[in-house]
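Chemist: the following comprises the amino acid sequence and a computationally predicted model.
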Amino acid sequence: MLLKAILLDLDGVITDTADFHYRAWRYLCRRYQLIIKPSMEVALRGIPRLAALTLILEKNKVCHKFSDAEMSRLCEEKNAYYNRLIAKMSEADILPGMLAFLKACKASEIKLGLVSSSLNAPKILEKIGLTAYFDCIVDPRTVAKGKPSPDIFLKGVTQLGVSVADCIGIEDAASGIAAINAAGIFSVGIGSEKVLSKANLLLRNTTELSLDLFN
C-alpha cells in the first residue's frame, strides 16, 4: 500500500471523551427519569447525538412520547452538559503515542483527516492543541447518513483528494469500523477484539500505532 492519507475518529482514538459523553447521557436520563445501563456505553460510542438519544428512548420504550422538536431540545441539553465537562481539556488528554504518530505522519507528508460524528470535534481538537496537524475536518452535518454508513469517510477521502485504496481509517467503535469497511478503506481498530472483530487490523491501544505497519 502506498499510504497517502489517514482518516481518524476523535473519541477513543486521539483523545478519550467517551466517559464524558456517557456522563452527559446519564445526567440527561436522571433529569427525565430514563434508565441507562453501563452496558449501553459501548453501543453509544461513535454514533451521532440524535441516534444515541433515539437508542436510549427505544431502550426505555418511550420514543412515541417525544416529538422531533423535543428530541432536538434534549440533544442540546445533553450537549450543554457535555461542554461543561470538556471545558478543561488540554494536551494532557491526548492518548499515549498519538502525538508522536501524528508528527510522524506529517514528517512523511501523509495527509490527515478527522472524521468524527461529534459536532464538538473541532473545539476539542483545538483544546488539545492538534488542529494544525489536520488537512481536513469533515463536518458531520454535511453527510446524508452517520456511521455505520460510509458517507463521512467517503467525504473525507474527497476532501483530501486521495483514493480509498491509498488511505486507512482508524476507529475504536464497531459502527466506525463498519463505516470504514463499507467505504472500501483499510480499517484499523483500536481496542477490544470482541467489539472490533471486523477490523482489517486490530491494535490494543494507540501506543501500538506506527507507520511501519502500513509501509
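Modeler: Received it, and whenever you're ready, just let me know what you need.
Chemist: drop to CA atoms for contacts and neighbour counts, all remaining ones
Modeler: OK.
Chemist: give me the distance between the residue lying closest to Arg49 once chain neighbours are set aside and Ile185.
Modeler: Counting by Cα to Cα, 6 or more residues apart in numbering, Cys75 is the residue found nearest to Arg49 once chain neighbours are left out, at 6.5 Å. For Cys75, the distance to Ile185 equals 31 Å [Cα to Cα, to the nearest Å].
Chemist: then Met98?
Modeler: Distance from Met98 to Ile185, by Cα to Cα: 21 Å.
Chemist: now do Tyr81
Modeler: 35 Å.
Chemist: ok so, going back, what's near enough to touch the residue nearest to Arg49?
Modeler: Contacts for Cys75 (Cα atoms under 8 Å, 6 or more residues apart in numbering) come out as Arg49, Leu50, Leu53.
Chemist: count of neighbours near the first one?
Modeler: Yep, that's Arg49 we're talking about. Number of residues near Arg49 (other Cα atoms under 10 Å) recorded here: 23.
Chemist: ditto for the one 3 residues further on
Modeler: Other residues near Ala52 number 18, with proximity taken as other Cα under 10 Å.
Chemist: pretty sure it contacts Leu44?
Modeler: Yes: applying Cα atoms under 8 Å, one finds Ala52 in contact with Leu44, separated by 5.6 Å.
Chemist: next up, a second structure to put side by side with the first:
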Amino acid sequence: MIKGFIFDLDGVITDTAELHYDAWKKLADEMGWEFDREVNEKLRGISRMDSIKVIMDHNGVSLNEDTIVELATKKNDIYVNSLDGMTQEDYLPGARELLTHLRSEGFSVALGSASKNANKVLQQLKATHYFDVIGDGNSVSKSKPAPDIFLFASEKLGLRPENCIVFEDAEKGIDAAKAGNFHSVGIGPEERVGHADIRFDTMKEATLFAVKSHFKDLF
C-alpha cells in the first residue's frame, strides 16, 4: 500500500533551474570557462560539488579541492541571493494543488532534494507545512543516483521504500528511486525520465487521480 510521497524540489515543486543557470553562468564567465545550456543540462539533479566538477571537466580544468570549494560557495552565494525574489506564486502549476490534496487525504509527505538550500526555497514558497520530513543536501553524503536521500526520507517517515512514490524530473533521480526500490513518477520528457514507472510532461498532469489510476493495485 502507498502511504508516502517523496518529492524532488527543483523542477517538481518549483523551477529554480533558471536561477541556478544564471549563477553558474556568472561564475563561469568570471573564470573564463565555457558554459551553456547543454552543459547545464548535465547538472540536473546532482550536487553543487559534482556540478562544478562537470563544468571543470568540460573545460579541461584542474584545481585543488580548496579552490573548488571556494568557487562552489561563490556560486551558491549568487544563487541564494537570487532566492529572495521567490514568492508563493513560484510553484510549478499543479504542484501546490497536489501537495494540498495529499495533505487532505492523510498521506505522509517528504522532500528528497540534493539542494542544500531547500529550506530557504520552501520558506519563500510558504510550503514547509506540506512536509513531514525535509531531506536535503545536508542530510546524506552520497547524492543521486545513489538512493540515500530517498532512503533517508522514507526512514524518517517510518515507511518502507515500496510504500512510497518518488516524484523526480531528473534521470539520475529516477535512477536513485529505482536503486532504492521506490515507485517512481517522472516529470519531463521521455528521453530524460522515460524509465520511471509512469511519466507526465508536467506537474499539472500528475494529479493524485492520475497517479492512483496508474498504481491502482497499490492504493
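Modeler: Looks like it came in fine. What you see is a predicted model; the values in this text were computed from it and never measured.
Chemist: can you pull the TM-score for these?
Modeler: With the length set by TM-score structural alignment, normalised by the length of structure 1, the two chains reach a TM-score of 0.96; 212 aligned residues with a Cα RMSD of 1.0 Å.
Chemist: now, which of the contacts of Cys75 of structure 1 sits nearest Met40 of structure 1?
Modeler: Leu53 (11.5 Å; Cα to Cα).
Chemist: that closest one - nearest residue in space that isn't next to it in sequence?
Modeler: Using Cα to Cα, 6+ apart, the closest residue to Leu53 of structure 1 is Cys75 (7.1 Å).
Chemist: map that neighbour across to structure 2 for me.
Modeler: Following TM-score structural alignment, the counterpart assigned to Cys75 of structure 1 within structure 2 is Ala72.
Chemist: assumed that match was part of a strand.
Modeler: No: counting by DSSP: H, G, I helix; E, B strand; the rest coil, Ala72 of structure 2 is not part of a strand but helix.
Chemist: show me where structure 2 has its strands.
Modeler: Taking DSSP state E as the test, the strands found in structure 2 are 4-7, 108-112, 133-135, 164-168, 183-187, 198-200.
Chemist: tell me the most buried of these?
Modeler: strand 164-168 (a mean of 28; mean count of other Cα atoms under 10 Å).
Chemist: in structure 1, which residue range corresponds to it?
Modeler: So strand 164-168 of structure 2 sits over residues 167-171 in structure 1, by TM-score structural alignment.
Chemist: mean deviation of the matching stretch from structure 2?
Modeler: For stretch 167-171 of structure 1, the mean deviation from structure 2 after alignment is 0.4 Å (mean Cα distance after the TM-score superposition for structure 1).
Chemist: Met98 and Ile185 of structure 1: who's more crowded?
Modeler: Ile185 (25 against 19).
Chemist: find the nearest non-adjacent residue to the more buried one, please.
Modeler: Ile185 of structure 1's closest residue in space is Val164 (Cα to Cα, 6+ apart), at 5.3 Å.
Chemist: and Leu99 of structure 2, what's its match in structure 1?
Modeler: Match for Leu99 of structure 2 (TM-score structural alignment): Leu102.
Chemist: and Pro145 of structure 2, by the same measure?
Modeler: Pro145 of structure 2 maps onto Pro148 in structure 1, by TM-score structural alignment.
Chemist: ok now do its match, which residues does it touch?
Modeler: Ile47, Ser175, Gly176, Ile177, Ala178, Ala179.
Chemist: rebuild those residues as a markdown table, extending it with distance to Ile14 of structure 1.
Modeler: Output for those, formatted as a markdown table (distance: Cα to Cα, whole Å):
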| residue | distance to Ile14 of structure 1 |
| --- | --- |
| Ile47 | 16 |
| Ser175 | 17 |
| Gly176 | 14 |
| Ile177 | 16 |
| Ala178 | 19 |
| Ala179 | 18 |
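Chemist: next step: those residues restricted to helices.
Modeler: Judged by DSSP state H, the subset of the contacts of Pro148 of structure 1 located in helices is Ser175, Gly176, Ile177, Ala178, Ala179.
Chemist: residues contacting the last one?
Modeler: What it means is Ala179 of structure 1. So Ala179 of structure 1 contacts Lys147, Pro148, Ser149, Pro150, Asp151, Phe153 (Cα under 8 Å, 6+ apart).
Chemist: and the fourth one, by the same measure?
Modeler: Ala178 of structure 1 makes contact with Lys147, Pro148, Ser149, Pro150, Lys198 under the criterion Cα under 8 Å, 6+ apart.
Chemist: which one (most neighbours) among those residues?
Modeler: Ranking these using other Cα under 10 Å puts Lys147 first, with 25 neighbours.
Chemist: neighbours of the counterpart of Glu126 of structure 1 in structure 2, just the number please.
Modeler: In structure 2, the residue matched to Glu126 of structure 1 (TM-score structural alignment) is Gln123. Gln123 of structure 2 has 14 neighbouring residues, counting by other Cα under 10 Å.
Chemist: quick check: Gln123 of structure 2 vs Trp33 of structure 2, distance?
Modeler: Gln123 of structure 2 is 33 Å from Trp33 of structure 2, by Cα to Cα.
Chemist: same deal with Lys53 of structure 2?
Modeler: 12 Å.
Chemist: and what of Asp50 of structure 2?
Modeler: From Asp50 of structure 2 to Trp33 of structure 2 the distance is 16 Å (Cα to Cα).
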